[in-house]
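[1] have a look at this prediction, sequence included:
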Amino acid sequence: MARTARGAIMAMDSAADLDERNRGADVAVTASYIGVLPARLAMEYAPRAVIGFDGGVGPEGVGIAGLWYYEALNVPAAAVDVMTIILGDGIDAYHNGRISFANRPARDCGVDIGMPAHEAAMLMLENDPATPGAYGVTNRTIVEDGPDGRKVIVTDSIVFGTDEDRRNVLVTAGHTGRSGARHIETVGPFGFICSDGGMGRNNSGIAGLPITNELGIAGATVDARTARLGDGMSTYRDGTISAANDLALACGVTVGMPAREAAHYLVNRKAV
C-alpha cells in the first residue's frame, strides 16, 4: 500500500500471510483479529508493526489480547473496529478501518483512537516507539487538584509513587494485600485507592486496609471486576469502591461509590 526507505505497509487478508520478506521492516495491516493466536503467527516473522481487527473484543478481551503480547515485545500494534471493515479483506481494513484500541508502543508512534487505519499504519512505519525499562512506563497523570497543594495522581502501580506523593492521593491498579500495604507504607501517600485484586482467599486482597489505617493513611479498594488490574486510569474511571479503611470511611468514602468520587473525598480530607 506504501513504501519508504524504512519499509512497506502491506495489506494482508490474514496474519498467516506474513513471510520472511516482512521481517523487521514492514507494517502488516491484516484482516485477522488481533488476539494472541494471530499475534504468534505474525511474530514468527517479526514485522515492524501490526494492525488487526478487534473482533468485538469478546469474553476476557480475547479479540484484542494480542495487543499486550506485542507490547511485551515493544512492537507497535493496533486494532480497528470490526464494524468498519470487511472481514478477510486486508485492503478494505487498510482503507476503511478505524482504530479502536492501540498499545503503548503504537501510541508512542502517534496512533490514536478513531484514527483511520491507513494513517495509523504510516505513523508506525515512519516512527519508532520508545524503549523504556520496566519502571519507565508509569502512565502518571494528575486528575484533580485538592487543597494545600495536594493532588489526585493516577499511576499504574503503587511502586511508581515518588517522595512528592506523601502529600498526594494515589490511584493505582495493584492489589491491596500484604505486599501492597508494604509498598504503600514505603511511599506514604496522603491517601490511596488500589484494587482488591479479586479479594482472594480470606479477603487477602484487602488485607492492607487495616494496616494502612494504623499508619494513618486513608485508603480504599475498587472491585477488580469493574476495573482493569495494571491500568490506573481504569481504576479511576471505571472502578467501584469495594472496601475502605476507617479513615477513608470517616471522610465520606462508601462502598459502591465511583472511584473518582472517592478520590475527591480523600484529597479533601483534613490533614491531621
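    Received, thanks.

[2] every contact and neighbour count from this point should use C-alpha atoms.
    Noted.

[3] which secondary structure elements does the helix or strand hosting A8 sit against?
    Following DSSP states H and E, one finds A8 within strand 7-12. Taking 3 or more C-alpha pairs under 8 Å, 6 or more residues apart in numbering; DSSP states H and E as the contact definition, the neighbouring helices and strands of strand 7-12 are strand 2-4, strand 27-33, helix 90-96, helix 117-126.

[4] report the angle between the axes of that strand and helix 117-126?
    An angle of 140 degrees separates the directions of strand 7-12 and helix 117-126 when computed by axes from the mean of the first three to the mean of the last three C-alpha atoms, to 10 degrees.

[5] one step back: so which of the helices and strands packed on strand 7-12 gets nearest S242?
    strand 27-33 (34.2 Å; C-alpha to C-alpha).

[6] what's the first helix or strand after the closest one?
    The helix or strand immediately downstream of strand 27-33 is helix 36-43, counting by DSSP H and E.

[7] quick one, what contacts I9?
    Listed by C-alpha atoms under 8 Å, 6 or more residues apart in numbering, the contact set of I9 reads M1, A2, R3, D26, V27, A28, V29, A121, M122, L125.

[8] count of neighbours near the fifth one?
    Counted by other C-alpha atoms under 10 Å, the residues lying close to V27 total 29.

[9] wait, it sits on A49?
    Yes: contact criterion C-alpha atoms under 8 Å: V27 and A49 qualify, at 4.6 Å.

[10] what residues are shared contacts of the two?
    Where contact means C-alpha under 8 Å, 6+ apart, the residues bridging V27 and A49 through contact with each are M124, L125.

[11] just to revisit the earlier point, between the strand holding A8 and strand 27-33, how big is the angle?
    Interaxial angle of strand 7-12 relative to strand 27-33 (the same axes, to 10 degrees): 20 degrees.

[12] second one coming, line it up with the first:
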Amino acid sequence: MPDPAGPLLADSVTKLGPEAAGRVVVSGSHGGVYAAALACRSGCRAVILHDAGVGLGEAGIGGLGWLEAEGMAAASVDHASAAIGQAGEMLAQGRISHANAQARACGVRPGMSCTEAARRLEAAPLHDGACPEVSEAREVLRPTGARRALVLVDSASLVRAEDAGQVVVTGSHGAVFGDDPRNALKADAFLALFNDAGGGTGTGRLAALEARGVAAATVAAKSARIGEARSTWQDGIVSAANAPARALGAQCGAPARALIDRALRAPARPGVT
C-alpha cells in the first residue's frame, strides 16, 4: 500500500532514526558502502542516495551493490540533476542514474524521476535479517616534523572537538548538508579536505569554513574514492580551495598530499592554533 506520507527525506543518512523503519528513504548522502549500511541498519524499506559523480572506482555508488547482496532495493540520483546533501531537491528534481537488482524489479530505471522511483520502491520487500557491520575509519597520525596532527576520517561525522587546529582529511562530500552552515565541520581545523562529489554544489563547505577562518579544499571525485580519507590524502587532486587554503599554497590540479604536507609543517596563522 502506498505510503500516504511519501518518502522520508534525510539530508544525511547519519541522521536516520526509528522513524525510518519500513519507509522509502531519500537521502542526500553519497551512495558509498557506509551510507548504504546505515540505511540498512535503519530498517528502511528502500533507499535512494546521491551518486556523488560516481567517481574513482565507482565509490559513489558502491553501496548499491552492497545492498543488492543484502537483498535491499537501492538507487542513486544523478549528481547533474540535484545537489548532494539536499534530499528535498533530490526528490523534486533528481533523476535516477543507477539502480540495483531489487530496485529494477520494482520498475526503477535510469532517467526516471526520483519522485516516481520513490513511489515504485514502496513495493520493494522489506529487508529480512541483520545487516553486516561496516565501520568507518578514524586515524590520528603525527608525521615526523609536523607541527600538528593529521586526522583521517572517512566521514566528517567522526570529527571531534579535539581536532580543532589539526589537519583534517575526510572522505565526505564537500557540500553543506541541509541549510545550516554550522554543519560544515564540527571543529575549526587548520586545514580540512573533502571530496567534491562531481563538482558544482559539492564544494559548499569551503565558503562556510572560510567565514570561520578555516582553510578548506576539495579533491576531484574522479581522483579519489569518496568515503575513504586515505584516498583523499594519497590519491586526491585538488579541485577547489577557499582563500585560506590558497594562502597555504592550494592549487587546483595539484596533488592534495602536497597541500597537506605544507599544512602539517606550516607555522600557526594569527589567531589559529
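    Cool, got the structure. Computed from a predicted structure; not experimentally measured.

[13] and the TM-score between them?
    The TM-score (TM-score structural alignment, normalised by the length of structure 1) is 0.48; 154 aligned residues with a C-alpha RMSD of 3.6 Å.

[14] how about TSV for the contacts of I9 of structure 1, with distance to V80 of structure 1 added?
    Converted to TSV, the contacts of I9 of structure 1 look like this (distance: C-alpha to C-alpha, whole Å):
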residue	distance to V80 of structure 1
M1	17
A2	19
R3	21
D26	18
V27	14
A28	13
V29	10
A121	11
M122	15
L125	17
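
[15] from M10 of structure 1, how far off is M124 of structure 1?
    In this structure, M124 of structure 1 and M10 of structure 1 are 12 Å apart, going by C-alpha to C-alpha, to the nearest Å.

[16] which one's more surrounded, these two?
    Neighbours per residue (other C-alpha under 10 Å) separate M124 of structure 1 from M10, with M124 holding more: 29 against 20.

[17] the more buried one against V27, yeah?
    Yes: under the contact definition of C-alpha under 8 Å, M124 of structure 1 touches V27, with a separation of 7.1 Å.

[18] residues contacting L152 of structure 2?
    Listed by C-alpha under 8 Å, 6+ apart, the contact set of L152 of structure 2 reads A137, R138, E139, V140, L141, V168, V169, T170, A229, R230.

[19] is it correct that R104 of structure 2 falls within a helix?
    Yes: R104 of structure 2: assigned to a helix according to DSSP: H, G, I helix; E, B strand; the rest coil.

[20] tally of neighbours for it?
    Using other C-alpha under 10 Å as the criterion, R104 of structure 2 is surrounded by 19 other residues.

[21] got it, and I99 of structure 1?
    A count of nearby residues for I99 of structure 1, using other C-alpha under 10 Å, gives 26.

[22] now it: which helix or strand?
    Secondary structure assigned from DSSP H and E places I99 of structure 1 in strand 99-102.

[23] name the helices or strands packed onto that strand?
    Using 3+ C-alpha pairs under 8 Å, 6+ apart as the contact criterion, the elements in contact with strand 99-102 of structure 1 are strand 77-80.

[24] try 10 Å this time
    With contacts defined as 3 or more C-alpha pairs under 10 Å, 6 or more residues apart in numbering; DSSP states H and E, strand 99-102 of structure 1 has these neighbours: strand 49-53, helix 66-72, strand 77-80, helix 117-126.

[25] and those: which comes nearest R182 of structure 1?
    Taking C-alpha to C-alpha as the measure, these were each checked against R182 of structure 1, and helix 66-72 came out nearest at 26.8 Å.

[26] can you point out the buried residues in that closest one?
    Neighbour-count burial for helix 66-72 of structure 1 flags G66, L67, W68, Y69, Y70, E71 (criterion: 16 or more other C-alpha atoms under 10 Å).

[27] between these, which is nearest T172 of structure 1?
    T172 of structure 1 lies nearest to W68 out of the buried residues of helix 66-72 of structure 1, by C-alpha to C-alpha, at 19.0 Å.

[28] correct me if wrong: the closest one contacts A106.
    No: look at W68 of structure 1 against A106 with C-alpha atoms under 10 Å: they stay out of range, at 11.2 Å.

[29] quick one: L259 of structure 2 and T218 of structure 2, what's the gap?
    From L259 of structure 2 over to T218 of structure 2 (counting by C-alpha to C-alpha), the distance is 11 Å.

[30] which of those two has more neighbours?
    For L259 of structure 2 versus T218, neighbours defined as other C-alpha under 10 Å are more numerous around T218 (33 against 22).

[31] E139 of structure 2 versus the closest residue to the more buried one other than its chain neighbours, what's the distance?
    On the basis of C-alpha to C-alpha, 6 or more residues apart in numbering, the spatially nearest residue to T218 of structure 2 that is not a chain neighbour turns out to be F194, at 4.6 Å. Applying C-alpha to C-alpha, the value for F194 of structure 2 to E139 of structure 2 is 16 Å.

[32] look at these two and report which has more neighbours.
    More neighbours surround F194 than the other of F194 of structure 2 and E139, with 36 against 13 (other C-alpha under 10 Å).

[33] isn't that one up against R230?
    No: proximity of F194 of structure 2 to R230 does not meet the contact threshold set by C-alpha under 10 Å, at 11.4 Å.

[34] picking that back up, so after the helix or strand containing the residue nearest to T218 of structure 2, what's the next helix or strand?
    Using DSSP H and E, F194 of structure 2 maps to strand 191-195. Once strand 191-195 of structure 2 ends, the next helix or strand along the chain (criterion: DSSP H and E) is helix 204-210.

[35] helices and strands around that next one, which ones?
    Contact analysis of helix 204-210 of structure 2 by 3+ C-alpha pairs under 10 Å, 6+ apart lists strand 191-195, strand 215-219, strand 238-241, helix 243-247 as its packing neighbours.

[36] how about the helices in the stretch 101-250 of structure 1?
    Under the criterion DSSP state H, counting those that start in this stretch, the stretch 101-250 of structure 1 carries helices at the ranges 104-108, 117-126, 178-187, 208-214, 232-238, 246-250.

[37] any idea how far A106 of structure 1 is from Y69 of structure 1?
    Going from A106 of structure 1 to Y69 of structure 1 by C-alpha to C-alpha gives 13 Å.

[38] do A243 of structure 1 as well
    In this structure, A243 of structure 1 lies at 32 Å from Y69 of structure 1, with C-alpha to C-alpha as the measure.

[39] brilliant, that's me finished.
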